[in-house]
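Asks: 3D model of this:
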Amino acid sequence: MAGPIDLRLRWRCVPFEGLSVHELYAALALRAQVFVLEQNCVYLDLDGHDPAVLHLLGQDDDSGELLAYARLVPPGTKGPGQTQPMIGRVVTSPAARGRGAGRALMEQALRACAEHWPGQAVEIQAQSYLRAFYVSLGFVATSEPYLDDDIEHIDMRREFKAEFTVD
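Replies: Below you'll find the predicted structure:
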């Protein structure tokens, strides 16, 4: 398999209205491919939050194919209990796995959060098996593991840092 050095992604972080029809279709298709089909988890992905969040797209620099995607959720979007920005719907295409796309996606997401919500911590609801990956990005667990759609998750938080750095 190809190494991370050959993966060149072009990043766009846009509000819902800034997505083209093709970008929206690609994002929803990738989310369904991974979260519904691969993870065998039937749930309503279209939760009503897409119009209120920023969409981070990592497209192959040559083909334009969407290889990485995440939602950046402003504070309060999910209700008054959500006081910090969140990164959610973090997903990489099977074609990009093992090539550094996940780390590049999270680094871009953290940079975008720092730009849009300076001085604020960032929260995620991570699948538990990825805990060490998120710890390597500076996140710490803030909950015990719990089931969400029959998949074990853990809440995590990364405190604000003046400059984005990977620990």
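Asks: okay, CA-based contacts and neighbour counts for the rest of this
Replies: Will do.
Asks: just checking, A68 touches R89?
Replies: No: using Cα atoms under 8 Å, A68 is not in contact with R89, being 10.2 Å away.
Asks: between those two, tell me which one has more neighbours.
Replies: Between A68 and R89, counting by other Cα atoms under 10 Å, A68 is the more crowded of the two (28 against 18).
Asks: from the contact counts, what lies against the helix or strand hosting that one?
Replies: For A68, the host element (DSSP states H and E) is strand 66-73. Applying 3 or more Cα pairs under 8 Å, 6 or more residues apart in numbering; DSSP states H and E, one finds that strand 66-73 contacts helix 21-31, strand 54-60, strand 86-92, helix 101-116.
Asks: which residues sit against the longest one?
Replies: I take that to be helix 101-116. Outside helix 101-116, the residues that touch it by Cα atoms under 8 Å, 6 or more residues apart in numbering are 4, 7, 11, 13, 56, 58, 67-70, 72, 85, 87, 91-92, 120, 122, 137, 160, 164, 166.
Asks: report the buried residues of that helix.
Replies: Buried residues in helix 101-116, counted by 16 or more other Cα atoms under 10 Å: 101-114.
Asks: then stretch 82-99?
Replies: Of the residues in stretch 82-99, 83-93, 96-97, 99 count as buried by neighbour count, 16+ other Cα under 10 Å.
Asks: to compare against the first, here's another:
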Amino acid sequence: MGIQFKTRTFKELSVEELYQILQLRSEVFVVEQNCVYQDIDGKDQKAIHIIGEYDNKVVAYTRIFKPGDYFENASIGRVVIDANYRDRKWGHDLIRESVTAIARHFGESPITISAQLYLQKFYESHGFVVVGETYLEDGIPHIEMLRN
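Replies: As a prediction, this is how the structure comes out:
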């Protein structure tokens, strides 16, 4: 059996789901990437959460925002895959699921992301194009990308 996706508003998240999401984000963004930053940023309450589960464990995650809540356009953020499952290429499924969820919840919309620079080609494979210069966010090179 493969990865299973579910979509939740903040209020629909169970305590267990929220715990696993925050644990995964911390494991990857703080520990693995050695980046001290404020992950709990007050935006989760506005987001719709895309959760990828395998064997009852959260192994993939994004949060999506309607236009105007984060960027002018709809957006996808906190894209993360558990390191133990990256060889399964579920990141591609996660992005497709996130793009579909944006269309389902907010209608057809351009999507803006703040992508880590090393993932530029990954996002280009999903129709995103670079629209800005490289910049540092929490000490990590990022690039703004857009999908129309």
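Asks: about what we covered before: buried among the contacts of helix 101-116 of structure 1? Make that a PyMOL selection.
Replies: Selection of buried members from the contacts of helix 101-116 of structure 1 for PyMOL, criterion 16+ other Cα under 10 Å:
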select buried, resi 7+11+13+56+58+67+68+69+70+72+85+87+91+92+120+122+137+160+164
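Asks: hmm, back to that, can you lay out the buried residues of stretch 82-99 of structure 1 as a markdown table showing distance to R131 of structure 1?
Replies: Shown next, in a markdown table, are these (distance: Cα to Cα, whole Å):
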| residue | distance to R131 of structure 1 |
| --- | --- |
| T83 | 22 |
| Q84 | 20 |
| P85 | 19 |
| M86 | 16 |
| I87 | 15 |
| G88 | 15 |
| R89 | 16 |
| V90 | 14 |
| V91 | 15 |
| T92 | 17 |
| S93 | 20 |
| A96 | 20 |
| R97 | 17 |
| R99 | 19 |
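Asks: V42 of structure 1: which of the helices and strands packed on strand 66-73 of structure 1 is closest?
Replies: Checking these against V42 of structure 1 by Cα to Cα gives helix 21-31 as the closest, at 12.0 Å.
Asks: quick one: map R89 of structure 1 onto structure 2.
Replies: In structure 2, the residue matched to R89 of structure 1 (TM-score structural alignment) is R78.
Asks: so its match makes contact with V28?
Replies: No: using Cα under 8 Å, R78 of structure 2 is not in contact with V28; the gap is 10.1 Å.
Asks: thinking again about what came up before, make a markdown table out of the helices and strands packed on strand 66-73 of structure 1 and add distance to N40 of structure 1.
Replies: As requested, these are exported to a markdown table (distance: least, Cα to Cα, whole Å):
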| stretch | distance to N40 of structure 1 |
| --- | --- |
| helix 21-31 | 12 |
| strand 54-60 | 24 |
| strand 86-92 | 15 |
| helix 101-116 | 21 |
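Asks: looking at these, which is closest to L44 of structure 1?
Replies: Evaluated over these, closeness to L44 of structure 1 peaks at helix 21-31, with 11.1 Å, by Cα to Cα.
Asks: quick check: that closest one compared with structure 2, mean distance?
Replies: Helix 21-31 of structure 1: mean distance to aligned residues in structure 2 after superposition is 0.2 Å, counting by mean Cα distance after the TM-score superposition for structure 1.
Asks: according to the alignment, that helix goes to what range in structure 2?
Replies: Counting by TM-score structural alignment, helix 21-31 of structure 1 corresponds to 15-25 in structure 2.
Asks: ok, residues contacting that stretch?
Replies: D39, K57, V58, V59, Y61, R78, V80, I81, D82.
Asks: now do the contacts for the last one.
Replies: When contacts are counted by Cα under 8 Å, 6+ apart, D82 of structure 2 touches L24, V28, V59, A60.
Asks: roughly how far apart are it and D41 of structure 2?
Replies: D82 of structure 2 is 21 Å from D41 of structure 2, where distance means Cα to Cα, to the nearest Å.
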